[in-house]
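Enquirer: structure of the sequence below:
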Amino acid sequence: MSEQHHEDRELVSPRDRFGERIRTNLSAESIQARIIETELRTLALTFEELSTSAQVPQAAALLLGARRRYVAGEGKAAAYAQLLNADLSSTLSNVFLVDGHALQPLTVLTDVRASDVLIAFSLRRYREETVRLGRLFREAGGQLVVITDSEDAPLAPLATSLIRVRTGSASYADSPTPVAAVCHLLSALTTASAKGARRRLAERDRLVARLGLYSSDPARPDVEEETET
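Expert: The predicted structure follows:
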């Protein structure tokens, strides 16, 4: 572990990182340059490590073979969970976001099967809700994919597939860039091998047009209606 990485891991809270990284005497241009440079380095390092690992392809295989796919994360990690859930739902059936509202952890844990997979986003400071859900899901016999920033994370020992991302940053907040990139990578690998993905995407496009969901994509008649006229 590099000295810089060790120092970064010591800065546990956003307050700690703000005091160490943000200098009020720096110009906006200087801060921007530092952040861009660090984000590029962090993303490159994450991809470099993942390219020598089979963890993302393994996670994609678990998702493809699953009966039900659950995605969970709390706090800031909830945004990553929503992102991955949106992408996976486009091409796979039975993808569910455990958000504590529409779908409660209790509901999920009541009926866990060995063919079920939970993708848990668990990043420092490691929200207890996600840790508990992951542990209980694994104890119930489900498969666990953990996306985290450290091999020492609470859920790491329980992971069927552990995807580690680097989150070093020049800002008070840990970098979201590699986490979002891993969401994109995982959903792309899963979709590439998903049966019926093309048909599902085509059907979604047809329904999007019928519902007029996007202002730049006005509702169009579907194929059957065009044939009849």
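Enquirer: could you use CA atoms for every contact and neighbour count after this?
Expert: OK.
Enquirer: grab the nearest non-local neighbour of residue 57.
Expert: Residue nearest to residue 57 in three dimensions, not counting chain neighbours: residue 189, with 6.9 Å by Cα to Cα, 6 or more residues apart in numbering.
Enquirer: assign a three-state SS to the one you found, would you?
Expert: Here residue 189 is helix, with the state taken from DSSP: H, G, I helix; E, B strand; the rest coil.
Enquirer: another one to check against the first:
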Amino acid sequence: MDETLKDSKKLISDIQTQYTRLSKGQKLIAQYILNNYDKVAFMTACKLGETVGVSESTVVRFANALGYSGYPKLQAALQELIKNKLTTVQRVEMANDYSDENTILNKILKGDIDNIRETLEEIDGEAFQEAISRLLKARKIYILGMRTSFVVAQYLGFYLGIILDNVHTVRMDMGDAFEQIVRIGEDDVVIAFSFPRYSKKSFQLVKYAKEKGAHVISITDSLFAPIASESDNTLIVKSNMASFVDSLVPAMSVANALAVAVGMKEKEDIKEHFDDLEQMWDKYGMFE
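Expert: Down below sits the predicted model:
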């Protein structure tokens, strides 16, 4: 398991346990983190040192004393710990270094690039292949995502619906979500998207599907995400937050990959389907 995922839940208790063994400067860091861990999660080592009154090297040694290979790993563990606890207001306050429009543009795009890079490096290729295999064998495919995650679910549902004829995207504007999956069974597959702040309804739907014997594929940002505990295979997608707006770009990329991979397995069938679509679009003047 990733060092960040493994350690984030016990980080605060580790700091408390190790406190008496720390140097004077490291104790100052520990005290500050215990009181302000939501702020420290987004501070550089240099900034944390300046705030506390110690050197940057002392901050790095503090991270090492807690068993981390470097400060970035400690910072990532703090981010993992708090990201589902931050309110929208706190996220806005967190973005105080977005000084102008050019800064915002650069930070957001670079953040999305970093999220995609990390996703590519860490995503489980075998889990991805298993997901494709399950989708191709499924009696019915249910795709769900609540709140902003619904955008990605709808996107994937649109493209899988062109390729396959057994896809249902669970919608919030078409009655209760449970009513839409009540017939789910052992031969069905659920693809669930869930990112902080994790929707309780998403977890309830996934838990219900699992109890009915369906195969659950979760696309989320952490093995600590509630839906991951009910999933048969999990695709971890990095979604480090950028203020009050969630970064869903990597999730879109993984959705793209799923749709293309399924499409390539059904290449001959979809070529015929697309030919029919082109004729219909031409007949009814769909495009300029």
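Enquirer: TM-score for these two?
Expert: The TM-score (TM-score structural alignment, normalised by the length of the first structure) is 0.85; 213 aligned residues with a Cα RMSD of 1.9 Å.
Enquirer: which residue lines up with the residue nearest to residue 57 of the first structure in the second structure?
Expert: Under the alignment by TM-score structural alignment, residue 189 of the first structure pairs with residue 261 in the second structure.
Enquirer: surely that match touches residue 130?
Expert: No - Residue 261 of the second structure is not in contact with residue 130 according to Cα atoms under 8 Å; the separation is 11.5 Å.
Enquirer: kindly name the residues of the first structure that line up with the helix or strand harbouring residue 58 of the second structure.
Expert: In the assignment (DSSP states H and E), residue 58 of the second structure maps to helix 56-65. Across the first structure, nothing matches helix 56-65 of the second structure (TM-score structural alignment).
Enquirer: quick one, strands of the first structure?
Expert: With strands called from DSSP state E, the first structure shows them at 68-72, 95-98, 116-122, 143-148, 161-164.
Enquirer: return the distance of the longest helix along the second structure from the chain's centre.
Expert: Criterion DSSP state H: the longest helix present in the second structure is helix 101-122. Relative to its chain's centre, helix 101-122 of the second structure lies at 14 Å (Cα atoms, centre = their mean, to the nearest Å).
Enquirer: check stretch 46-53 of the first structure too.
Expert: Using Cα atoms, centre = their mean, the offset of stretch 46-53 of the first structure from its chain centre is 16 Å.
Enquirer: give the buried residues for that stretch.
Expert: Across stretch 46-53 of the first structure, burial judged by 16 or more other Cα atoms under 10 Å covers 46-47, 50.
Enquirer: kindly report the same for stretch 117-130 of the first structure.
Expert: 117-124, 126-127, 130.
Enquirer: identify the farthest-apart pair in the residues you listed.
Expert: Farthest pair in those (Cα to Cα) is 117 and 124. Separation: 22.2 Å.
Enquirer: just give me the match in the second structure for residue 208 of the first structure.
Expert: Matched to the second structure by TM-score structural alignment, residue 208 of the first structure sits across from residue 281.
Enquirer: what's the spacing between its match and residue 156 of the second structure?
Expert: Per Cα to Cα, to the nearest Å, residue 281 of the second structure is found 22 Å from residue 156 of the second structure.
Enquirer: same check, this time on residue 24 of the second structure
Expert: Counting by Cα to Cα - residue 24 of the second structure and residue 156 of the second structure are separated by 53 Å.
Enquirer: give me the more crowded residue out of these two.
Expert: residue 156 (23 against 12; other Cα atoms under 10 Å).
Enquirer: run the chain-centre distance for stretch 116-126 of the first structure.
Expert: With Cα atoms, centre = their mean, you get 9 Å for stretch 116-126 of the first structure.
Enquirer: what does it correspond to over in the second structure?
Expert: Against the second structure, stretch 116-126 of the first structure falls on residues 188-198 (TM-score structural alignment).
Enquirer: cool, and stretch 27-39 of the first structure?
Expert: Against the second structure, stretch 27-39 of the first structure falls on residues 100-112 (TM-score structural alignment).
Enquirer: need the residues that contact the matching stretch.
Expert: Contacts with stretch 100-112 of the second structure, where a contact means Cα atoms under 8 Å, 6 or more residues apart in numbering, come from 98, 240, 242, 247, 249-250.
Enquirer: hang on, the earlier thing: from the middle of its chain, how far away would the helix holding residue 58 of the second structure be?
Expert: 29 Å.
Enquirer: list the contacts of the residue nearest to the spatial centre of the second structure.
Expert: Nearest residue to the geometric centre of the second structure (Cα atoms, centre = their mean): residue 221, 2.7 Å. Counting by Cα under 8 Å, 6+ apart, residue 221 of the second structure touches 194-195, 236-239.
Enquirer: switch those residues over to JSON lines; also include distance to residue 209 of the second structure.
Expert: JSON lines is the format used below for those (distance: Cα to Cα, whole Å):
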{"residue": "194", "distance to residue 209 of the second structure": "15"}
{"residue": "195", "distance to residue 209 of the second structure": "19"}
{"residue": "236", "distance to residue 209 of the second structure": "20"}
{"residue": "237", "distance to residue 209 of the second structure": "22"}
{"residue": "238", "distance to residue 209 of the second structure": "25"}
{"residue": "239", "distance to residue 209 of the second structure": "25"}
